[in-house]
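Q: Turn this into a structure:
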Amino acid sequence: MARAALTRLVEPGDATVGRWLRELGPVELWRALIGEAAPPLGAGPQRLAGCALRAADLDPAADLAAIARLGGAFVCPGDLDWPRQLDDLGDARPVGLWVRGRASLRLWALRSVAVVGARACTDYGARVATTLGAGLAERGFVVTSGAAHGVDGAAHRGALAAGGTTVAVLASGVDVPYPRGHAELIARIAEQGLILAELPPGAHPTRGRFVLRNRVIAALTRGTVVVEACYRSGSLVTARRARDLGRVVMGVPGPVTSALSAGVHELLRGEAVLVTDVADVTELVGQVGEEPPPERRGPVVARDALDPVTARVLEALSARGGNEVEEVARGSGTGRDEALRRLQELLALGFVNRQGDRWELNHAGGRRGGPRRGGP
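A: Next up, the predicted model:
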């Protein structure tokens, strides 16, 4: 009850409050801030006066009843469902989390990846975010973002479209959809996933609360992917906080002419790893003990199976008119007998034809799909 009350009394991410909470405990801190006990060390009169004004209208029991009506709960540090990776925030960790949805937050956070980026994203950014959201969901990862316009919304929609799981971390109460244009999307996330907030039901967002919300996204997830971001984007704050917490930081490159890619490219010059698709992301954030993804290579052609000497003999043949054995031997750096033996091998494989003393490329290719022209 004391922690629920504190979420309405103090602002999220206040490390000073976190230190007081660690030293005094939630009940004693609540009493100290409302004047029923000695004030905590360092609490000035203005701060205590502000807390007193807020405390006059607080009703934590009503807030807890409201979250219960929404089908959710208030989760505190030490609860079975508390994601312990949030403890990495130290004194800036949340006092508690208001959670809307019935899934296990702790279990979902273990396989969660953040996909964040610009609100005014391009079609390219929206397409990449949607594809990443869907691909991560199909591979069993939970897609976490902030439910904002642009990249955030596209990532959530991708996960939902794939029938996967997604988490939205809001800078308002879980019952206050923001932005308002995403009310339907946030309602779908509440049904199919989870809505989280540090602020109690009914609370509205402010500019500062968006920035503080980003630290929760960074700490909650195994890694953060930035799709598009200008130099002053809040998603860069998320990425750098993730880096400081030891999480994987990833960036999707974009056109060098786009201001919305400039921030991502700056990350890629330093702390971020370049990723281009969901396979790159899962390789970096995949769990220990999982099978590594297969090595990605270009298409295999028939001549890839040839040993180096046979390949040199094949390359020594002219694309037009063919060659005699002596010319092939000279071009491939082999003896005449060796060149002849290799040519006969290539004939059997369907790479070449023989016309009297001359050997020609078979432009139709070998039995296993050989070259169509003489070049590599």
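Q: alpha carbons only for contacts and neighbour counts from here, please
A: OK.
Q: residue ranges for the strands of the stretch 201-350 of the chain, please.
A: For the stretch 201-350 of the chain, applying DSSP state E, counting those that start in this stretch gives strands covering 223-226, 248-251, 273-274, 323-324.
Q: Give me the contacts around the second one.
A: Counting by C-alpha atoms under 8 Å, 6 or more residues apart in numbering, strand 248-251 makes contact with 222-227, 239-240, 242-243, 264-265, 267-268, 271-275, 281, 284-285, all of which sit outside it.
Q: Out of the strands of the stretch 201-350 of the chain, which is the most enclosed?
A: Each of the strands of the stretch 201-350 of the chain was given a mean neighbour count from mean count of other C-alpha atoms under 10 Å, and the largest, a mean of 29, is that of strand 223-226.
Q: and for it, what are the contacting residues?
A: Against strand 223-226 from outside (C-alpha under 8 Å, 6+ apart): 112-117, 218, 235-236, 238-239, 242, 247-252, 264, 281, 285.
Q: Just those: which are in helices?
A: Under the assignment DSSP state H, these contribute 218, 235, 236, 238, 239, 242, 264, 281, 285 to helices.
Q: Out of the strands of the stretch 201-350 of the chain, the one nearest residue 59 is which?
A: strand 223-226 (36.3 Å; C-alpha to C-alpha).
Q: Would you pull up how far the closest one lies from the middle of the chain?
A: Centroid displacement of strand 223-226 relative to its chain, using C-alpha atoms, centre = their mean, to the nearest Å, is 4 Å.
Q: what's the answer for stretch 253-269, then?
A: Distance, centroid of stretch 253-269 to centroid of chain: 17 Å (C-alpha atoms, centre = their mean).
Q: In that stretch, which residues are buried?
A: By 16 or more other C-alpha atoms under 10 Å, the buried positions in stretch 253-269 come out as 253, 254, 260, 261, 262, 263, 264, 265, 266, 267, 268.
Q: Could you do stretch 327-341 as well?
A: Under the neighbour-count criterion of 16+ other C-alpha under 10 Å, stretch 327-341 has 327, 328, 329, 331, 332, 334, 338, 339, 340 buried.
Q: Helices of the stretch 251-376 of the chain, start to end?
A: 259-268, 278-285, 308-315, 325-332, 336-349 (DSSP state H, counting those that start in this stretch).
Q: out of those, nearest to residue 138?
A: Comparing those by C-alpha to C-alpha, helix 278-285 comes nearest, at 10.0 Å.
Q: what's next to that closest one, contact-wise?
A: For helix 278-285, contacts defined as C-alpha under 8 Å, 6+ apart pick out 113, 131-132, 135-136, 222-223, 225, 248, 250, 275, 292-293.
Q: could those residues be laid out in JSON lines, adding distance to residue 208?
A: As requested, the contacts of helix 278-285 are arranged in JSON lines below (distance: C-alpha to C-alpha, whole Å):
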{"residue": "113", "distance to residue 208": "24"}
{"residue": "131", "distance to residue 208": "30"}
{"residue": "132", "distance to residue 208": "28"}
{"residue": "135", "distance to residue 208": "32"}
{"residue": "136", "distance to residue 208": "30"}
{"residue": "222", "distance to residue 208": "24"}
{"residue": "223", "distance to residue 208": "23"}
{"residue": "225", "distance to residue 208": "22"}
{"residue": "248", "distance to residue 208": "25"}
{"residue": "250", "distance to residue 208": "25"}
{"residue": "275", "distance to residue 208": "30"}
{"residue": "292", "distance to residue 208": "40"}
{"residue": "293", "distance to residue 208": "40"}
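Q: to compare against the first, here's another:
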Amino acid sequence: MNGDDRGGDPLARIFLTRVLEPGDETGGRWLREYGASEVVRRLREGGAPPLPGVSGTRWTGLLARAARADPERDLATARNAGTRFVAPGDVEWPAQLDDLGDARPLGLWVRGRPSLRMWALPAVADEGARACTEYGAHMAAGLAAGLAERGWVVVSGGAYGVDGAAHRGALGAGGATVAVLACGVDRPYPRGHAGLIDRIAEQGLVVGELPPGEHPTASRFVLRNRVIAALTRGTVVVEAAHRSGSLVTARAAQRLGRFTMGVPGPATSSLSAGVHDLLRGESTLVTDAAEVVELVGDIGQLAPARRGPVLPRDLLEPATRQVLAALPGNRPASPEEVARGAQTSEDEAVARLYELRALGYVERHGDGWKLTRQALISVRDGRTRR
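A: Predicted coordinates for the structure are as follows:
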């Protein structure tokens, strides 16, 4: 494991996961300019002046954290829990995370057997409201199952609501899923999802930036979402109110040049208001896995064309359909009137009317022609579809 971009102590980045918060761009700049080992040395020595970009007060706080950091203990705890640390430069490191620049994770703690780098290549985020509706859970699970069946890895945050439905949908389809947590991966959160997260670790991957035993906070949830956005080719949001954290993921995905998609809901639902705002911008409306893959997949992976059911009248020749449409629905009409409505000759209209009678669409009424009950239903359905 190469834990230092300059080839230093592999434990240096593990040390820093105890000192720096996820997404700390000032710390990321220190690593880029000085290397992890030098940053750790300065934090351990604790002398003045502080590293550039921080106040004296903040430097004091970082030194207090550094005094308690024990990377060897964290690594041993992680190994006992079946967890490994993957750092930039490692074979398993997903290169797309480098798009985060100085906000790139120091490294990731990973539970599960598969290679994180390989699984992140065909990955899509399936995110949304915690307090989702039955519709939201159904759509999230269906999208995840469809993506899993097509060989895609479903990434989400392990939370209640849409996240949990997405993970279960992928697992239920026998597919691959990754949970990105805002806490130590040995400490599943929420506790009600401990069984689900353990199952994900057995069949997939559980990933997080924070060292063993660390708890989640509101800011850590928000910062976790940038990892989900960077790790995947695109983010699908299923139900999200205006202040939903899943919108943070979508906006991060947009900044990173990833695809953003939204599943629409009722116009009156506050839980879909955030999704609808996304769709009014640069996001794409999707309703199933095929439409997601058409956007994020390779050239030629097109979703099937959408159309309504084929009605018997759709199989008629255009000229015959035109004559059928020219007949009024509530009374008989003369051949002359039908011809005028169909914009054809009277002889042609009569020929088409006899054809329609043979098919059960019209019947003679004296010198006129009238639609049968079957034709009335067909014409009404056709007009409704238009």
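Q: can you give me the strands in the stretch 1-150 of structure 1?
A: 72-75, 97-100, 112-116, 142-145.
Q: Onto which residues of structure 2 does the last one map?
A: In this case it means strand 142-145 of structure 1. The counterpart of strand 142-145 of structure 1 in structure 2, using TM-score structural alignment, spans residues 153-156.
Q: cool, the longest one as well?
A: The aligned range for strand 112-116 of structure 1 in structure 2 is 123-127, by TM-score structural alignment.
Q: for the helices of the stretch 251-376 of structure 1, which one sits closest to residue 73 of structure 1?
A: That would be helix 278-285 among the helices of the stretch 251-376 of structure 1, by C-alpha to C-alpha, at 28.7 Å.
Q: ok, back up a step: and the two most separated of the contacts of helix 278-285 of structure 1?
A: Among these, the pair separated by the greatest distance (C-alpha to C-alpha) is 131 and 292, at 20.9 Å.
Q: quick one: which of the two has more around it?
A: residue 131 (20 against 12; other C-alpha atoms under 10 Å).
Q: Could I get the contacting residues of the more buried one?
A: 155, 158, 278.
Q: Wasn't the first one part of a helix?
A: Going back to what we said before, that points to residue 155 of structure 1. Yes. Applying DSSP: H, G, I helix; E, B strand; the rest coil, one finds residue 155 of structure 1 inside a helix.
Q: Tell me the residue in structure 2 aligned with it.
A: So, by TM-score structural alignment, residue 155 of structure 1 is matched to residue 166.
Q: I'd say that match and residue 141 touch.
A: Yes. Applying C-alpha atoms under 8 Å, one finds residue 166 of structure 2 in contact with residue 141, separated by 4.7 Å.
Q: Looking at the two, which is more packed in?
A: The neighbour count for residue 166 of structure 2 versus residue 141, taken as other C-alpha under 10 Å, is higher for residue 166 (32 against 25).
Q: Could you pull up the contacting residues of the more buried one?
A: Applying C-alpha under 8 Å, 6+ apart to residue 166 of structure 2 gives the contacts 126, 127, 137, 140, 141, 142, 143, 144, 145, 154, 156.
Q: Residue 19 of structure 2 versus the spatially closest residue to residue 116 of structure 2 that is not a sequence neighbour, what's the distance?
A: Take residue 116 of structure 2 and drop its neighbours on the chain: the residue closest to it by C-alpha to C-alpha, 6 or more residues apart in numbering is residue 92, 5.9 Å away. Between residue 92 of structure 2 and residue 19 of structure 2 the distance is 24 Å, computed by C-alpha to C-alpha, to the nearest Å.
Q: Which one's more surrounded, the two?
A: Comparing residue 92 of structure 2 with residue 19 by other C-alpha under 10 Å, the one with more neighbours is residue 19, at 21 against 17.
Q: The more buried one reaches residue 66, doesn't it?
A: Yes. Contact between residue 19 of structure 2 and residue 66 holds when scored by C-alpha under 8 Å: they sit 5.6 Å apart.
Q: tell me the SS of residue 196 of structure 1?
A: Here residue 196 of structure 1 is strand, with the state taken from three-state DSSP.
Q: Need the counterpart of residue 73 of structure 1 in structure 2.
A: Under TM-score structural alignment, residue 73 of structure 1 pairs with residue 84 in structure 2.
Q: typo on my end, residue 215 of structure 1
A: Per TM-score structural alignment, residue 215 of structure 1 is aligned with residue 226.
Q: and that match, how many residues sit next to it?
A: 25.
Q: What separation do you get for it and residue 178 of structure 2?
A: 15 Å.
Q: do the same with residue 319 of structure 2
A: Taken as C-alpha to C-alpha, the span from residue 319 of structure 2 to residue 178 of structure 2 is 57 Å.
Q: So if I had to pick from those two, which one is more boxed in?
A: A direct count of neighbours by other C-alpha under 10 Å for residue 319 of structure 2 and residue 178 places residue 178 higher, at 30 against 15.
Q: got the contact list for the more buried one?
A: Taking C-alpha under 8 Å, 6+ apart as the test, what residue 178 of structure 2 contacts is 153, 154, 155, 156, 167, 200, 204, 205, 206, 207.
Q: Look up how far residue 318 of structure 1 lies from whatever residue of structure 1 lines up with the last one.
A: It refers to residue 207 of structure 2. If you follow residue 207 of structure 2 across to structure 1 using TM-score structural alignment, you land on residue 196. According to C-alpha to C-alpha, residue 196 of structure 1 and residue 318 of structure 1 sit 68 Å apart.
Q: In terms of neighbours, single out the busier of these two.
A: Comparing residue 196 of structure 1 with residue 318 by other C-alpha under 10 Å, the one with more neighbours is residue 196, at 27 against 18.
Q: The more buried one reaches residue 99, doesn't it?
A: Yes. If you go by C-alpha under 8 Å, residue 196 of structure 1 and residue 99 touch, sitting 4.7 Å apart.
Q: Need the residues touching each of those two.
A: Joint contacts of residue 196 of structure 1 and residue 99 (C-alpha under 8 Å, 6+ apart) are residue 174.
Q: After superposing, tell me the mean distance of the lengthiest helix in structure 2 to structure 1.
A: Ordering each helix of structure 2 by length in residues (DSSP H) puts helix 134-149 first. For helix 134-149 of structure 2, the mean deviation from structure 1 after alignment is 2.2 Å (mean C-alpha distance after the TM-score superposition for structure 1).
Q: could you check the angle strand 259-263 makes with that helix?
A: Relative orientation of helix 134-149 of structure 2 versus strand 259-263 (axes from the mean of the first three to the mean of the last three C-alpha atoms, to 10 degrees): 140 degrees.
Q: and residue 245 of structure 2, what does it touch?
A: So residue 245 of structure 2 contacts 128, 129, 221, 222, 225 (C-alpha under 8 Å, 6+ apart).
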